[in-house]
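# Structure here, sequence nowhere to be found:
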């Protein structure tokens, strides 16, 4: 080491910290407000670390959103894997809607930022398609492929409504809708 040079800091988690910081910045500033400078500051790393670990902003966003989507899909998969039978699977879908998907404001914003980015830039659609495929695969443990597609779409739509609606969702109504979509008799008596 020459005079005036600092020893290199050993930081094996730096790349992961940058990815996590990117998600935090997207959650607060949106994709458009996410710059490498802001992410570096949020991760508490030198700006040069950004170009060392990522070829550019697009690669960083792909890595960050890929991580977010994989984590969300894994939670979906865990919930469905825990269901021992079809009835438990119906109730698991309700728990996904009422508790898991968009459990936090951060998750809601990140999901919508990813959807918007994928709608604008086809290069990001593989992330959303993989997420949807994994969700349908998890549902496929208990339901046929056509029902999986409908239930997956319902989960997405209901979670958006639950997150943004000023009226709280009723879990009984959600279970009734899930039963109908799955071709199971309604849990409510007809009027």
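Cool, got the structure. This is a predicted model, so every value here is computed, not measured.
# make it CA atoms for all contacts and neighbour counts henceforth
Will do.
# after the helix ranked longest in the chain comes which helix or strand?
Ordering each helix of the chain by length in residues (DSSP state H) puts helix 57-81 first. For helix 57-81, the following helix or strand on the C-terminal side (DSSP states H and E) is helix 86-95.
# List the buried residues in that following helix.
Judged by neighbour count using 16 or more other C-alpha atoms under 10 Å, the buried positions of helix 86-95 are 89, 90, 91, 92, 93, 94, 95.
# ok, now which ones touch the third one?
Contact analysis of residue 91 by C-alpha atoms under 8 Å, 6 or more residues apart in numbering lists residue 175.
# how much space between it and residue 159?
Using C-alpha to C-alpha, to the nearest Å, residue 91 is found at 15 Å from residue 159.
# Helices of this structure, start to end?
14-29, 36-43, 47-53, 57-81, 86-95, 105-120, 125-139, 145-164, 171-181.
# adding another structure so you can compare the two:
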């Protein structure tokens, strides 16, 4: 039987199996024994490659965020103009929400972990920063921030719906965020009309 040293794919197989197990049973369903059995590796190889279950989980989610970042790059690079960028954002939202059940569940598990542990918050922040940097090639930083929130939020919302998905509605939402309507622009920000008096002011 190949040892961990002579089987360089074993570590990657363990991480891939961990993600599959999390997607199916949640974090609570993960253990060294379950991972080893499903990955088809000796139980001892778990401690050979990782110091503990926390390291397994952290490495697995790091690999998962690398996958999401690569997916983002596929859609948000080599775009000619803002029109292509808007279409790419719509496509990315639909890929995230219409993709595999595995990816959807893992994203939610990652968000849950990120609310409690700094390591996972850093993974989400790295993913967010990368997405915004791609968007800022075509939009100002404030708009890129709003688009990133829309991508994550709308993908989650759409994933939970049972009604048919309409890409036209998604495109309209992206267009509303990326198009200045009324008012002027100062430093990339939409200038809101100023109220000359409180709305509850009484006539004197």
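Noted; the coordinates are in hand. Model, not experiment: these values are computed from the prediction.
# TM-score for these two?
Overlay of the two chains. TM-score (TM-score structural alignment, normalised by the length of structure 1): 0.88; 180 aligned residues with a C-alpha RMSD of 1.7 Å.
# if we can go back for a sec, what about the longest helix of structure 1, how far off from structure 2?
Following superposition, helix 57-81 of structure 1 is found to deviate from structure 2 by 0.9 Å on average (mean C-alpha distance after the TM-score superposition for structure 1).
# Does residue 43 of structure 2 touch residue 33 like I think?
Yes: here residue 43 of structure 2 reaches residue 33: they are 6.2 Å apart, a contact under C-alpha atoms under 8 Å.
# circling back to that earlier point, against structure 2, where does the longest helix of structure 1 fall?
Mapping helix 57-81 of structure 1 onto structure 2 (TM-score structural alignment) gives residues 53-77.
# Could you give me the buried positions within the matching stretch?
56-57, 59-65, 68-69, 72, 75-76.
# Between the helices of structure 1, which one is closest to residue 7 of structure 1.
Checking these against residue 7 of structure 1 by C-alpha to C-alpha gives helix 47-53 as the closest, at 15.3 Å.
# Tell me the gap between the closest one and the middle of its chain.
With C-alpha atoms, centre = their mean, to the nearest Å as the basis, helix 47-53 of structure 1 stands 26 Å off its chain's centre.
# before we move on, what about stretch 118-134 of structure 1?
On C-alpha atoms, centre = their mean, the centre of stretch 118-134 of structure 1 falls 11 Å from the chain's centre.
# Does the longest helix of structure 1 pack against any helices or strands, and if so which?
For helix 57-81 of structure 1, the elements it packs on are helix 14-29, helix 86-95, helix 125-139, judged by 3 or more C-alpha pairs under 8 Å, 6 or more residues apart in numbering; DSSP states H and E.
# Of the ones you listed, which is nearest residue 185 of structure 1?
Across the helices and strands packed on helix 57-81 of structure 1, the minimum distance to residue 185 of structure 1, taken as C-alpha to C-alpha, is reached by helix 86-95, at 11.4 Å.
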